[in-house]
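Participant: Have a look at this prediction, sequence included:
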Amino acid sequence: MFQYYFLLGVRSLRRNPALTALMVLTLAIGVAASVATLTILHVMSGDPIPHKSDRLFVPLIDNGQPENYKPGDDIDDRQMSYRDATNILNSKAGERRTAIFGISLAFEPARKDIGAFNAAGLATAGDFFNMFEAPFRYGQGWSPADDKSGADVIVLSRELAEKLYGDTDPVGQRITAGGIQFQVVGVLDKWSVVPRYHRIIGSNDGAFSEEDEMFIPFSSAIRHEMQRNGSTSCYDDIAPGFQAFLDSECTWIQAWIETRSASDRAELQSFLDSYAIEQRKLGRLKRAAPNKLYNVREWLDYMKVVGNDNKLSAWLAFGFLALCLVNTIGLLLAKFSVRAAEVGIRRALGASRREIFTQFLIETTVVGLVGGVLGLLLAFGALALIAMQSKALTLVAHMDWIMLLTTFGLAVLSAILAGLLPTWRACQVTPALQLKSQ
């Protein structure tokens, strides 16, 4: 019986092509608008490393000045001073530790067909690659000994490696960058992390920036007194010179700590609190503010990666879908009202209200399926247009299988909901009145 009613629903689409087209288009536009917005929100709010997001922590230590500070105020800076970052790196907190700041180097390729160019990347500790599970195409990251000595080694992104060396393994090659000879020890494979949780601060597009092009040891960047490519906050004037800057309370480094399990969080918090007490004895951390730990999900929330504007856009899109459903209900009422005589005859011949209800609801589902296909095409088009606006939007304006299925499900569900009232009204037809009018 379902197959019979389904075929009737397909045929009914041709009874009034103009009305059917208007219903399908109305439903498709509403579904496309809501799904496109929901897709972007879904990508932006996703967990980028779900199997260990509760074991990766950002520590925040408030080293601000006590003036105008009130207990309970939020920490002004989300980064660390050099002193705090290196103390954490040299500690035994957690299983792995890293410190990160942005750099930009001028590359001088050996190839004559490529001129000098700038590339942006990170100065970080060797644990970085294992902590964030960066995939390697060639080679590997540098060793703890390289971290300790500040070795001039470098890991390239796949794109930068192909630009410099083509599709060959460049491990062991030497490249001049920033006037320094670096030895290539590894090449990352394609590594598109969305949201880019490990490097939100200091990058142009925040959590939706493009991949970093190269990585060098944190200690090497410090040894060469490299300029920072990112944000820096200083409360007081500092003396001239790089060492004076390192000794200052300026915050410009992002720290991360990985624990063996989520249950080690309390132990890590205890370490931070003990560290802060020691530093206060040395005359630092004068605010005596509580130290904070944020795992990946908490960090994304704290940094407002998904802002109120994004959530409002999603609600507005669903409001637009609701408006489209109201219009679809009106169109379905008009479509079913002209078939009152047909319903009356079927009822007189013995069809029950349940059978009429089932038939018309299946016909509505057919409308939802057609609207879903069209809505999916419109959603793909909308996402393509959004992706053209900026490189950051390119990372989030794409549809996965979850959203693909959601599009069809939303279209069919919307059509069924819109068809409940018209279908119920169609079942209330009185057979005697309809037969009398014929």
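Facilitator: Yep, that arrived. Numbering: from 1, shown residues only.
Participant: CA atoms for contacts and neighbours, from now on please.
Facilitator: Noted.
Participant: what helices or strands is the lengthiest helix in the chain leaning on?
Facilitator: As assigned by DSSP state H, the longest helix anywhere in the chain is helix 353-387. When contacts are defined as 3 or more CA pairs under 8 Å, 6 or more residues apart in numbering; DSSP states H and E, helix 353-387 sits against helix 2-12, helix 17-44, helix 391-396, helix 401-427.
Participant: where exactly do the helices run in the stretch 51-200 of the chain?
Facilitator: Secondary structure of the stretch 51-200 of the chain, counting by DSSP state H, counting those that start in this stretch: helices at 82-89, 128-131, 144-149, 158-165.
Participant: still on that earlier bit, who wins for proximity to Ala276 among the helices and strands packed on helix 353-387?
Facilitator: Of all those, it is helix 17-44 that lies closest to Ala276, at 34.0 Å by CA to CA.
Participant: before we move on, the earlier item: with Trp424 as the reference, name the closest of the helices of the stretch 51-200 of the chain.
Facilitator: helix 128-131 (58.0 Å).
Participant: Please point out which parts of the closest one sit buried.
Facilitator: Neighbour counts using 16 or more other CA atoms under 10 Å place 128-129, 131 of helix 128-131 among the buried residues.
Participant: hmm, back to that, and Trp142, which of the helices and strands packed on helix 353-387 is closest to it?
Facilitator: Using CA to CA, the helices and strands packed on helix 353-387 put helix 391-396 closest to Trp142, at 28.9 Å.
Participant: For the closest one, which helices and strands make contact with it?
Facilitator: In this structure, helix 391-396 packs against helix 17-44, helix 353-387, with contacts taken as 3+ CA pairs under 8 Å, 6+ apart.
Participant: Put this next to the first one:
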Amino acid sequence: MSKYYLRLAWISLYKSPILSALMILIIAIGIATSMVAYTVTDKISKHPIEHKADTILRLYLSSWNLDQPYKEHQGKEEAPNRISYRDAVNLTKVHQESDLVNAQTLVAEHKAQTRTASQTTTQAKMRFMYTVNNTFFSMFDSPFLYGAPWSDEADVKGKFTIVISKVLNDELFNGQNSVGKHIILDDHVFTISGVLDTWAPVPKFFGYASFAFQRPHDLYIPFTTRVNAGLYSRNAFTYQCPQYPEEATFELILNSECVWSSMWVELNQGEDRQAYHDLINRYDAQQKQLGRFPRALPSYTRTIEEYFVVEGVVPEYTGIARWIAFAFLVVCLLNCMSLLINKFHNKKGEIGLRRAIGASKQDIAFQFASETALLGLLGGIAGLVLAQLGLSGAQQAFSFLNDSIMQMDNFTLAMTLLFSIGLTCLFGLWPVYNAMHVQPSSQLKNL
């Protein structure tokens, strides 16, 4: 029986192509607008590593001197969001001796001319990279396509080893397993220990907040290697100092109070956060005794979500944008409902005749509900096409954004079709109700 009603629905749409196309277009525009808004706002506001939401923390040390200008958040003084090399070394030892910390990593950035051993210096490209500890990859759930992170020994001794992204591996090694091969950074030869699989957390939380929606860099080298080898690019080195040195050499910065690297820790459990605060504030007190950390502001931590809020990574209007898009969809469906009422009204004669030859109210309801559902399905399919075109256009306009922001997954595609059919049927209830209550006697008189 359902095939019969769908056939009737298709014939009805076919007989009025302009009106049918108009209703499908109205539904498609509403669906496309709402899904583009939902897809983008969902991706930029979703937690990038939700199962570790309460265990991964960023450390803020109150290391500024009394004369150092400081930022405020909600009327309160802010500690710097990066730490000095001296504190990085000290806290690494503190963390290793604590049973609260499961893992830790330092994160900083560097850039260098990059090429393979088979490329000439003229073929080298300037690329940015992260300098991290090998625990970075397990802390942040970075998947590996080939190989693995460098060893603990390489981390401690600062060996010339490197992890690259799948994108770079495809570019330089045609996607083949490149573990054991070499990449030259400026004049230093690094051996590839691993190749990351596709990985692009959104928003990206371990870099600068202003680049939270860009893809991560393609290169990762040991933090200790960077320090030991003095890998320093003056025009790509971001740091802040209580007093800036006249000649900012890398060695001078390492031995100063300048802050330039971020420190992330992963606690064994979220309930350990207060105990960890006690730990770093004991370190804070020790440094005060040594004449450092003169401000009264205590050191503290932030979760990834708290970090996003303070840095304004997730715009406050994301929720509003969703509601506006949904309101627009409702307006589109109301217009579609109005057209359906008009269309079904013009079929009163047909309805009266069908009722007269034995069709029940339920039969009439099934017939027009099938037509409404078919409109919702066709509108949903057209809406998905328009939504994908809209997302592609946005990706072209905002090419600096991570590609994954502008993509709908299979679950979203399926739910969009169901959403379109369901809402169209919901707004079609009144037209269908009117159609099924047409009195056959009054209509037969007019035939």
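Facilitator: Good, I have the coordinates. All values reported here derive from a predicted model rather than from experimental measurement.
Participant: TM value for the aligned chains?
Facilitator: Structural agreement between the overlaid chains, expressed as a TM-score with TM-score structural alignment, normalised by the length of structure 1, amounts to 0.87; 435 aligned residues with a CA RMSD of 2.9 Å.
Participant: hmm, back to that, mind putting the helices of the stretch 51-200 of structure 1 into JSON lines with distance to Phe336 of structure 1?
Facilitator: What follows is the helices of the stretch 51-200 of structure 1, written out as JSON lines (distance: least, CA to CA, whole Å):
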{"stretch": "helix 82-89", "distance to Phe336 of structure 1": "70"}
{"stretch": "helix 128-131", "distance to Phe336 of structure 1": "61"}
{"stretch": "helix 144-149", "distance to Phe336 of structure 1": "74"}
{"stretch": "helix 158-165", "distance to Phe336 of structure 1": "59"}
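Participant: Distance of Gly291 of structure 2 relative to Asn255 of structure 2?
Facilitator: Using CA to CA, to the nearest Å, Gly291 of structure 2 is found at 16 Å from Asn255 of structure 2.
Participant: helix, strand or coil for Glu266 of structure 2?
Facilitator: strand (DSSP: H, G, I helix; E, B strand; the rest coil).
Participant: for it, what are its contacts?
Facilitator: If you count contacts by CA atoms under 8 Å, 6 or more residues apart in numbering, Glu266 of structure 2 has them with 55-57, 101-104, 139.
Participant: Filter those by whether they're kept in structure 1.
Facilitator: Taking both residues aligned by TM-score structural alignment, their matches' CA atoms under 8 Å as the threshold, the shared contacts between this structure and structure 1, drawn from these, are 55-57, 101-104, 139.
Participant: Using CSV, please lay out the helices and strands packed on helix 391-396 of structure 1 together with distance to Met303 of structure 1 and mean neighbour count.
Facilitator: Supplementary listing: those in CSV, determined by distance: least, CA to CA, whole Å; neighbours: other CA atoms under 10 Å:
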stretch, distance to Met303 of structure 1, mean neighbour count
helix 17-44, 12, 22
helix 353-387, 23, 21
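Participant: and of those, who's closest to Ser91 of structure 1?
Facilitator: With CA to CA as the criterion, Ser91 of structure 1 lies closest to helix 17-44 of those, at 33.6 Å.
Participant: In structure 1, spot the strand with the most residues.
Facilitator: Ranked by number of residues, the top strand in structure 1 under DSSP state E is strand 96-108.
Participant: From the chain's centroid, how far away is that one?
Facilitator: Taking CA atoms, centre = their mean, to the nearest Å, one finds the center of strand 96-108 of structure 1 at 23 Å from the center of the full chain.
Participant: Of all the helices and strands packed on helix 391-396 of structure 1, which one comes closest to Asn87 of structure 1?
Facilitator: With distances scored as CA to CA, the stretch of these nearest to Asn87 of structure 1 is helix 17-44 (33.0 Å).
Participant: Now do the residue minimising distance to the centre of structure 2 against Ala37 of structure 2, distance only.
Facilitator: Within structure 2, the residue whose C-alpha comes closest to the C-alpha centroid is Val202; the distance, by CA atoms, centre = their mean, is 2.2 Å. From Val202 of structure 2 across to Ala37 of structure 2, the span is 16 Å (CA to CA).
Participant: Which position in structure 1 pairs with Leu401 of structure 2?
Facilitator: The equivalent of Leu401 of structure 2 in structure 1 is Ala392 (alignment by TM-score structural alignment).
Participant: Tell me how many other residues surround its match.
Facilitator: Here the count is done by other CA atoms under 10 Å, and Ala392 of structure 1 has 17 residues near it.
Participant: for it, what are its contacts?
Facilitator: For Ala392 of structure 1, the contact set (CA under 8 Å, 6+ apart) comprises 205, 208-210.
Participant: Quick one: buried ones out of those?
Facilitator: Of the contacts of Ala392 of structure 1, these count as buried by 16+ other CA under 10 Å: 208-210.
Participant: need those residues in TSV with secondary structure and distance to Ile416 of structure 1, can you?
Facilitator: Below are those laid out as TSV (DSSP: H, G, I helix; E, B strand; the rest coil; distance: CA to CA, whole Å):
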residue	secondary structure	distance to Ile416 of structure 1
Phe208	helix	37
Ser209	coil	41
Glu210	coil	42
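Participant: Alignment lookup: Ser118 of structure 2 to structure 1.
Facilitator: Aligned partner of Ser118 of structure 2 by TM-score structural alignment: Arg111.
Participant: For the spatially closest residue to its match that is not a sequence neighbour, give its distance to Phe136 of structure 1.
Facilitator: If you skip the residues right next to it in sequence, Arg111 of structure 1 has Leu164 as its closest partner in space, 7.4 Å away by CA to CA, 6 or more residues apart in numbering. To Phe136 of structure 1, Leu164 of structure 1 is 17 Å away according to CA to CA.
Participant: Can you report how many residues neighbour Pro422 of structure 1?
Facilitator: For Pro422 of structure 1, the tally of surrounding residues (other CA under 10 Å) stands at 24.
Participant: same check, this time on Leu325 of structure 1
Facilitator: Number of residues near Leu325 of structure 1 (other CA under 10 Å) recorded here: 22.
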